[in-house]
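Peer 1: Dropping a prediction and its sequence here:
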Amino acid sequence: MEDRLSRVFAALADPIRRDMVARLASGDATVNELAEPYPVTVQAVSKHLKVLEEAGLVTRGKQAQRRPVHLEAEVFDLMTKWIERYRRQAEERYQRLDEVLLELGQPRTEGGAP
């Protein structure tokens, strides 16, 4: 899981790739459609898509002459689980801090933050 998660986060480290993922969230698109707003070549966009594809974030279909790129949303479940685990741990630490502050007679932290 970690290796796949590392590939996903590495793929999303690039702002163009993050934007492509955001655009694909509203529907499939071709490479040419994805390339339109960027000041890069279609070949560069294809390379970005290859990185996203290797990370499992997108797949390329085939519909007659059209090859739409499709966002694989279940990959976000993997990311969400990983993030949620660390969010819960941080929340537990803040709750313990609140308990210690109460014992010391200090006011509670707002929303878990000092």
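Peer 2: That came through, no problem. Numbering: from 1, shown residues only.
Peer 1: Please count neighbours and contacts with C-alpha atoms only from this point.
Peer 2: Fine.
Peer 1: Can you mark which positions in stretch 87-97 are buried?
Peer 2: Across stretch 87-97, burial judged by 16 or more other C-alpha atoms under 10 Å covers Y94, Q95, L97.
Peer 1: roughly how far apart are the last one and E103?
Peer 2: Taking C-alpha to C-alpha, to the nearest Å as the measure, L97 and E103 are separated by 10 Å.
Peer 1: Can you show me the strands along this structure?
Peer 2: Counting by DSSP state E, the segments of the chain that form strands are 58-60, 69-71.
Peer 1: quick one, which of the ones you listed is packed in tightest?
Peer 2: Burial of the strands of the chain is given as mean neighbour count (mean count of other C-alpha atoms under 10 Å); strand 69-71 ranks first at a mean of 21.
Peer 1: Which of the buried residues of stretch 87-97 fall within helices?
Peer 2: Counting by DSSP state H, the part of these found in helices is Y94, Q95, L97.
Peer 1: Turn the strands of the chain into a markdown table, columns for distance to S46.
Peer 2: Below are those laid out as a markdown table (distance: least, C-alpha to C-alpha, whole Å):
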| stretch | distance to S46 |
| --- | --- |
| strand 58-60 | 11 |
| strand 69-71 | 11 |
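Peer 1: Out of these, flag the one nearest V21.
Peer 2: strand 69-71 (6.9 Å; C-alpha to C-alpha).
Peer 1: Comparison target, given below:
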Amino acid sequence: METTQTTHIFILSGQSNMAGRGGVYNGEWNKLVPPECQPNPRILRFSAESEWVEANVPLHADIDVTKVCGIGPGMIFANNYLPVCAAKTVVGLVPCAIGGTAIAEWEKGEKLYNDM
């Protein structure tokens, strides 16, 4: 990420819907990527290796590692958000959702909240 560009960062936290289960059937992702989820060089994700990389679905594949991830709302949101931003704005997505967790685990002071 360049230091002179404007970057809008969004945390993608929560449970399975945010982690993305779209296109997952019988424990496998069908790898179908709808147009609104296509990659864009102005959409980055913060990887599990703590690096900014170009975002591709499934966004949570290296985060929610005990589940099969597919399509979630992150890329759809980012692709629809970019047109209302200045021309050189970059969207940074920070995936940290974990399916099968309780909402109480995301409360301030709890482990998942602190891990974000």
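Peer 2: Everything's here; your move. Since the model is a prediction, treat every value here as computed from it, not as a measurement.
Peer 1: What does the superposition give as a TM-score?
Peer 2: In this superposition the chains share a TM-score of 0.27, using TM-score structural alignment, normalised by the length of the first structure; 58 aligned residues with a C-alpha RMSD of 4.8 Å.
Peer 1: So which of the strands of the first structure is nearest R23 of the first structure?
Peer 2: strand 69-71 (9.3 Å).
Peer 1: and the closest one, what other elements does it pack with?
Peer 2: If you count contacts as 3 or more C-alpha pairs under 8 Å, 6 or more residues apart in numbering; DSSP states H and E, strand 69-71 of the first structure packs onto helix 15-24, strand 58-60.
Peer 1: Show me what the longest one packs onto, helices and strands only.
Peer 2: Here helix 15-24 of the first structure touches helix 42-54, strand 69-71, going by 3+ C-alpha pairs under 8 Å, 6+ apart.
Peer 1: Buried residues of stretch 3-11 of the first structure, list them for me.
Peer 2: So stretch 3-11 of the first structure, judged by 16+ other C-alpha under 10 Å, has buried residues L5, R7, V8, A11.
Peer 1: mind putting those in JSON lines, distance to V42 of the first structure included?
Peer 2: Formatted as JSON lines, the buried residues of stretch 3-11 of the first structure follow (distance: C-alpha to C-alpha, whole Å):
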{"residue": "L5", "distance to V42 of the first structure": "27"}
{"residue": "R7", "distance to V42 of the first structure": "23"}
{"residue": "V8", "distance to V42 of the first structure": "22"}
{"residue": "A11", "distance to V42 of the first structure": "18"}
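Peer 1: So which of those belong to helices?
Peer 2: Per DSSP H, the subset of the buried residues of stretch 3-11 of the first structure in helices is L5, R7, V8, A11.
Peer 1: which residues does T59 of the first structure contact?
Peer 2: E53, V69, H70, L71, E72 (C-alpha atoms under 8 Å, 6 or more residues apart in numbering).
Peer 1: May I see those organised as a markdown table, with distance to K47 of the first structure added?
Peer 2: Shown next, in a markdown table, are the contacts of T59 of the first structure (distance: C-alpha to C-alpha, whole Å):
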| residue | distance to K47 of the first structure |
| --- | --- |
| E53 | 10 |
| V69 | 13 |
| H70 | 16 |
| L71 | 16 |
| E72 | 18 |
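Peer 1: Which of those sits closest to V42 of the first structure?
Peer 2: Nearest member of the contacts of T59 of the first structure to V42 of the first structure, counting by C-alpha to C-alpha, is V69, at 13.7 Å.
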